[in-house]
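J.: Please work out how this folds:
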Amino acid sequence: MLIPTLTTERLILRAPEARDIAPFAAFYASERSHFVGGPLTAEGSWRMLAMEIGHWTLKGFGRWIAETRNTGEAVGLIGLFEPEGWPEPEIGWDLFNGFEGKGYATEAGHAARAYAYDILGWPTAISLVKPGNDGSAAVAKRLGAYPDGSITHERHGPMYVYRHPAPVELADGGIEAYS
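T.: Reported below is the predicted structural model:
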């Protein structure tokens, strides 16, 4: 599976690789990961990274490692997600420790959504946000998503559903996101 590379003004969204094990493990070992299934041991975070890579093969899309264009530092995992048990395709973001509050999730979220709509032809998308994850809810709102109910996932528990505007409602799509 060839995973496409996307670029934004400040970020490169690229395939997850073995070099991402250390930042992945640091994030999933931290309390910051509790909204997305953590904290995890090093073995658990390795399995999580393997799942992210395998998602591309199983679904034909997935989440990218976002890295800064100027330093190459991995800032998080952002992109498209629909594992077993998810209600519908999601645009999701997990920012690694120290990279929150810089607009990276919103910037990469725009590129991921444009890819989902323009290349994959998705008619809609959601973002799932756990109660109390105010930062993630703010990103969803900055992307134009609005509250659209809630679900209870068998492993993650209650989550709010944020509905993204449909492709025809957006002016930010376009192939320029993948240059």
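J.: drop to CA atoms for contacts and neighbour counts, all remaining ones
T.: Fine.
J.: What segments of this structure are strands?
T.: Assigned strands in the chain, in chain order: 6-7, 11-14, 63-68, 74-81, 90-95, 126-129, 146-153, 157-163 (criterion: DSSP state E).
J.: In TSV: those, plus distance to Ala22 and mean neighbour count.
T.: Listed next are the strands of the chain as TSV, based on distance: least, C-alpha to C-alpha, whole Å; neighbours: other C-alpha atoms under 10 Å:
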stretch	distance to Ala22	mean neighbour count
strand 6-7	22	20
strand 11-14	16	23
strand 63-68	13	25
strand 74-81	10	25
strand 90-95	14	24
strand 126-129	25	25
strand 146-153	28	14
strand 157-163	28	19
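J.: Nearest to Ala29, out of the ones you listed?
T.: Closest to Ala29 of those is strand 90-95 (C-alpha to C-alpha; 13.4 Å).
J.: before we go on, could you also do this sequence so I can check it against the first one:
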Amino acid sequence: MTPHLADTPVLETERLTLRAPVLADADNFVAFYGSERSTHVGGPLTPRAAWNFFATELGHWALRGFGMFSAVPKGSETAIAMVGHWQPVDWPEREVGWLVLDPDCEGKGIAHEAARACVDHAYRVLGWDTVVSYIDPRNARSIALARRLGAQRDDDATPPMRREADLPAALVFRHPVPGAA
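T.: Have a look, this model is predicted:
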């Protein structure tokens, strides 16, 4: 028997299914966090630390009732990204975040498509009154994505604490309510 997150919603976009993470997604997650591509999101990590972080992703759903979805292309079972809702215990606000696990999927609008669906879900289904994304100031691609999603930098917001003293504080981008002017 393979346990799963039975109450996790499934979101559909034009090209993607956003579903609960499953064990088969761990390999791509661990590979991403073992690479230099994870630098702006706390990596690189050892395989064990990445595995523990993947387990945290699943536990977040159970503890908060929301979490990061595995983004899979329609007709596939392979997770190419993790996108969704996130708020660890020390996060000042609830976030929508994204990780493109498969390097061949970067620059193809995957994170944009999935994040747009997650922001919409946060406002319309979860009932959040605000949504932020915390982004490493050196991560130009994520900053560009946040802006493409319509998010504006909020320099008055409190960023999460960085555990690594040598890293700059995250920038806070606040997302507009979908359909708002």
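J.: Any chance you could compute the TM-score here?
T.: Once superposed, the chains reach a TM-score of 0.89 (TM-score structural alignment, normalised by the length of the first structure), with 170 aligned residues with a C-alpha RMSD of 1.6 Å.
J.: Distance to Phe24 of the first structure added to the strands of the first structure, as a markdown table?
T.: Conversion of the strands of the first structure to a markdown table gives the following (distance: least, C-alpha to C-alpha, whole Å):
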| stretch | distance to Phe24 of the first structure |
| --- | --- |
| strand 6-7 | 20 |
| strand 11-14 | 15 |
| strand 63-68 | 10 |
| strand 74-81 | 8 |
| strand 90-95 | 10 |
| strand 126-129 | 20 |
| strand 146-153 | 23 |
| strand 157-163 | 23 |
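J.: Can you check which helix is longest in the first structure?
T.: helix 42-59 (DSSP state H).
J.: For that helix, name the packing helices and strands.
T.: helix 21-29 (3 or more C-alpha pairs under 8 Å, 6 or more residues apart in numbering; DSSP states H and E).
J.: So which bit of the second structure is the helix it packs on matched to?
T.: On the basis of TM-score structural alignment, helix 21-29 of the first structure is assigned to residues 26-34 in the second structure.
J.: now do stretch 116-131 of the first structure
T.: So stretch 116-131 of the first structure sits over residues 122-137 in the second structure, by TM-score structural alignment.
J.: Please point out which parts of that stretch sit buried.
T.: 122-123, 131-136 (16 or more other C-alpha atoms under 10 Å).
J.: could you dump those residues to CSV with distance to Asp7 of the second structure?
T.: Formatted as CSV, these follow (distance: C-alpha to C-alpha, whole Å):
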residue, distance to Asp7 of the second structure
Ala122, 16
Tyr123, 19
Val131, 22
Val132, 24
Ser133, 25
Tyr134, 27
Ile135, 29
Asp136, 32
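J.: which of those sit farthest apart?
T.: Once C-alpha to C-alpha is applied, those give Tyr123 and Asp136 as the farthest pair, at 23.9 Å.
J.: hmm, back to that, so for Pro23 of the first structure, which of the strands of the first structure sits nearest?
T.: That would be strand 74-81 among the strands of the first structure, by C-alpha to C-alpha, at 7.2 Å.
J.: which secondary structure elements does that closest one contact?
T.: Using 3+ C-alpha pairs under 8 Å, 6+ apart: strand 74-81 of the first structure touches strand 63-68, strand 90-95, helix 104-118.
J.: residues making contact with it?
T.: With contact meaning C-alpha atoms under 8 Å, 6 or more residues apart in numbering, strand 74-81 of the first structure is reached by 13, 20, 23, 55, 61-68, 89-97, 99, 104-105, 108-109, 112-113, 116.
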